[in-house]
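In: sequence plus the predicted model coming up.
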Amino acid sequence: MDFSKLFISFLLLQFLFNNPSMVHAGPNCSPYLFREYLGAEGQNVTFADVPINANVEFHFILSFAIDYTDSSPPLPTNGYFNVYWDADNLSPSLVSSIKAEYPNVKVAMSLAGDTVDGFNASFNPTSIDSWVRNAIYSVTNLVKEYNLDGIDIDYEHFKTDPDTFAECIGRLLYYLKQNKIVSFTSIAPYEDVDVQPHYLALWRKYGHLIDYVNFQFYAYPKGTNVSQFLQYFETQRCNYEGGKILVSFGTDESGGLKPQNGFFNATSILKSEGKLEGIFIWSADDSKKDNFYYEKQAQDLLAT
């Protein structure tokens, strides 16, 4: 018997016994991810309102930080991002509190979104270098101020070509990851002739820096059925080959496949086929009216 190896094993077991946090870095989570956007609709939703299943990895996504002024009308700031989410109910101290209470929770912020005060939140850089410089400065400051873990890219309007978008966003993601400012990144594309080409250009060149694809399946037509949804999913798996494609639905009046029409049936099929990475919902603000019924159902599906 090798007593030296036995002694080392004994010391290791003793160390782990006295340091249980080293055995499990967090809760016993399922391999699936649940994400929820919140803060954009002014419904006074807080982190504590949303049900959190301790057995799934959970991301809150603050919506939105926008590179526009708060003037009327809002004006583009060439990459200098300002907080447009509900900062009173989703403050830095509340971010820290929810993360302390739930070890499985991380918090990100989403950049841009659809509109700002009724105007398109367009990607409108003066130049690649100046936009990247301003974005690095402002995003880094917001991440540190709010104790955030990641960022999401959700531009939906563009005043430049796909290659410029790819270069600006790609350089920003590279800096944030290279310098460990954030631990994960995501993009939120959808099927649109003016939108998808920008994200595909970004994916082709900088896809290795993108951890999740929050594909907006709720941007497909209302009345989508299970079969159509599964076809849409396969199309986007091909478009973002190798990416972690999250399925989604909206609790607002958006389209796509709704839970009451078979979303969870489709998700169960993908899960059984080993294709499911996770679910995200737009948005907690809209779900408040239904007491977050579908958030609970989505997380239960992912946890089992």
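Out: Structure received.
In: C-alpha only now, for contacts and for neighbours.
Out: Noted.
In: you'd agree Gly79 is up against Ser127?
Out: No: counting by C-alpha atoms under 8 Å, Ser127 is not a contact partner of Gly79; they are 10.0 Å apart.
In: these two: which is more packed in?
Out: Using other C-alpha atoms under 10 Å, the more surrounded residue of Gly79 and Ser127 is Gly79, with 26 against 13.
In: helix/strand/coil for the more buried one?
Out: Three-state call for Gly79 (DSSP: H, G, I helix; E, B strand; the rest coil): coil.
In: use this one as the comparison:
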Amino acid sequence: MDFFRLFILLFTLQSLLFITSAQAKAPNSDLFREYIGAEFKNVKFSDVPINPNVEFHYILAFAIDYTTSSTASPTNGQFNVFWDSDNLSPSQVSSIKSQHSNVKVGLSIGGDSVNGESCYFSPSSVDSWVANAVSSLTKIIQEYNLDGIDIDYEHFHGDRDTFAECIGKLITTLKNNGVISFASIAPFDDGDVQSHYMALWKSYGHVIDYVNFQFYAYDKGTTVSQFMTYFETQRSNYEGGSILASFISDGSGGLLPQNGFFTACSRLKSQGKLGGIFVWSADDSKALDFKYEKQSQALLAIPH
């Protein structure tokens, strides 16, 4: 083979590798996700507007492996329901899913606090925590007819590797058992938090479908250009993942909807990088008549 043909062959192979790599990156998505039920503000699934042209996920917040007594303490993977189950009951889950074919419902585990105290990931051992978590969460997921799980631990007594093994094995087992069809994680840019989630991603990223990155944990004065930089950083941290843009509806942090959030999302979508949008949370958005949920879904529904 002469040099010219060898050059063409190598160039073709390099191009194919580049295309394959580009295809491995998560493309634009019409996914909209909304956390609901954590603040007990009597919000119902039916309160939230649902655009039929998006994939819509409610995320019940939270299931927590703590007791439900006033002196809550860790229970080594034995989860209980801590969301507003009066307004967000199993029958109401079934009702909203039957009314809207594009709706799925998941639950989030962990959370920031319980009964006013920080909620810690505090396993006794990997094996015992995973066994208890699989058992208790399977019961809740099947009772509520749920579709997926979200990981939102924010405080840790266990080390990074223990967290990665516990959560990774939990997700893997629930998927292998056919209990869930999707899983997501909800990290934010804090050294300790990031180190735990990046350890999880390194070992078990292949079983994690979405990264609900908490961009609203950045300063309230975040600009569009800063947001774009933050987004690129997290695309690098969770390489190959489907990274969702996010805002908090009480206006307490990050790039606010009224200050350019949708400008940033439009830019990301034009670049083929928008994995979807999620909101924390429906409880606070109810007072705003879900104005920004409607706008988010309208943007996502525009053909790619």
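Out: Yep, it's here. The model shown is predicted, which means the values in this text are computed figures rather than measured ones.
In: which part of structure 2 matches stretch 141-159 of structure 1?
Out: Taking TM-score structural alignment as the measure, structure 2 aligns residues 139-157 with stretch 141-159 of structure 1.
In: report the secondary structure state of Tyr37 of structure 1.
Out: Three-state secondary structure (criterion: three-state DSSP) places Tyr37 of structure 1 in strand.
In: and it, what's its match in structure 2?
Out: Counting by TM-score structural alignment, the partner of Tyr37 of structure 1 is Tyr35.
In: how about its match: what's its closest non-neighbour residue?
Out: Ile59 (4.5 Å; C-alpha to C-alpha, 6 or more residues apart in numbering).
In: can you give me how far the lengthiest helix in structure 1 is from the chain middle?
Out: Criterion DSSP state H: the longest helix present in structure 1 is helix 128-146. The chain centroid and the centroid of helix 128-146 of structure 1 are separated by 18 Å, computed with C-alpha atoms, centre = their mean, to the nearest Å.
In: for that helix, enumerate the helices and strands it packs against.
Out: For helix 128-146 of structure 1, the packing partners by 3 or more C-alpha pairs under 8 Å, 6 or more residues apart in numbering; DSSP states H and E come out as helix 92-101, helix 162-178.
In: quick one: closest of the ones you listed to Leu148 of structure 1.
Out: Using C-alpha to C-alpha as the measure, helix 92-101 is the one of those that comes nearest Leu148 of structure 1, at 7.9 Å.
In: which stretches of structure 1 form strands?
Out: Taking DSSP state E as the criterion, structure 1 carries its strands at 33-38, 57-66, 82-83, 105-113, 115-116, 119-120, 122-123, 150-155, 157-158, 184-187, 212-214, 245-250, 278-282.
In: in the superposition, what's the average offset of the fourth one relative to structure 2?
Out: The reference is to strand 105-113 of structure 1. Between strand 105-113 of structure 1 and the corresponding residues of structure 2, superposition yields a mean separation of 0.3 Å, by mean C-alpha distance after the TM-score superposition for structure 1.
In: counterpart of that strand in structure 2, which residues?
Out: Across structure 2, the stretch matching strand 105-113 of structure 1 (TM-score structural alignment) is residues 103-111.
In: repeat that for the second one.
Out: The aligned range for strand 57-66 of structure 1 in structure 2 is 55-64, by TM-score structural alignment.
In: same deal with the third one?
Out: Mapped onto structure 2 with TM-score structural alignment as the criterion, strand 82-83 of structure 1 occupies residues 80-81.
In: show me where the stretch 151-300 of structure 2 has helices.
Out: The residue ranges that make up the helices of the stretch 151-300 of structure 2, judged by DSSP state H, counting those that start in this stretch, are 160-176, 191-204, 224-237, 261-270, 282-285, 291-301.
In: what sits up against the second one?
Out: Identification of contacts with helix 191-204 of structure 2 by C-alpha atoms under 8 Å, 6 or more residues apart in numbering yields 154-155, 159-161, 163-165, 167-168, 185, 187-188, 208, 237-238.
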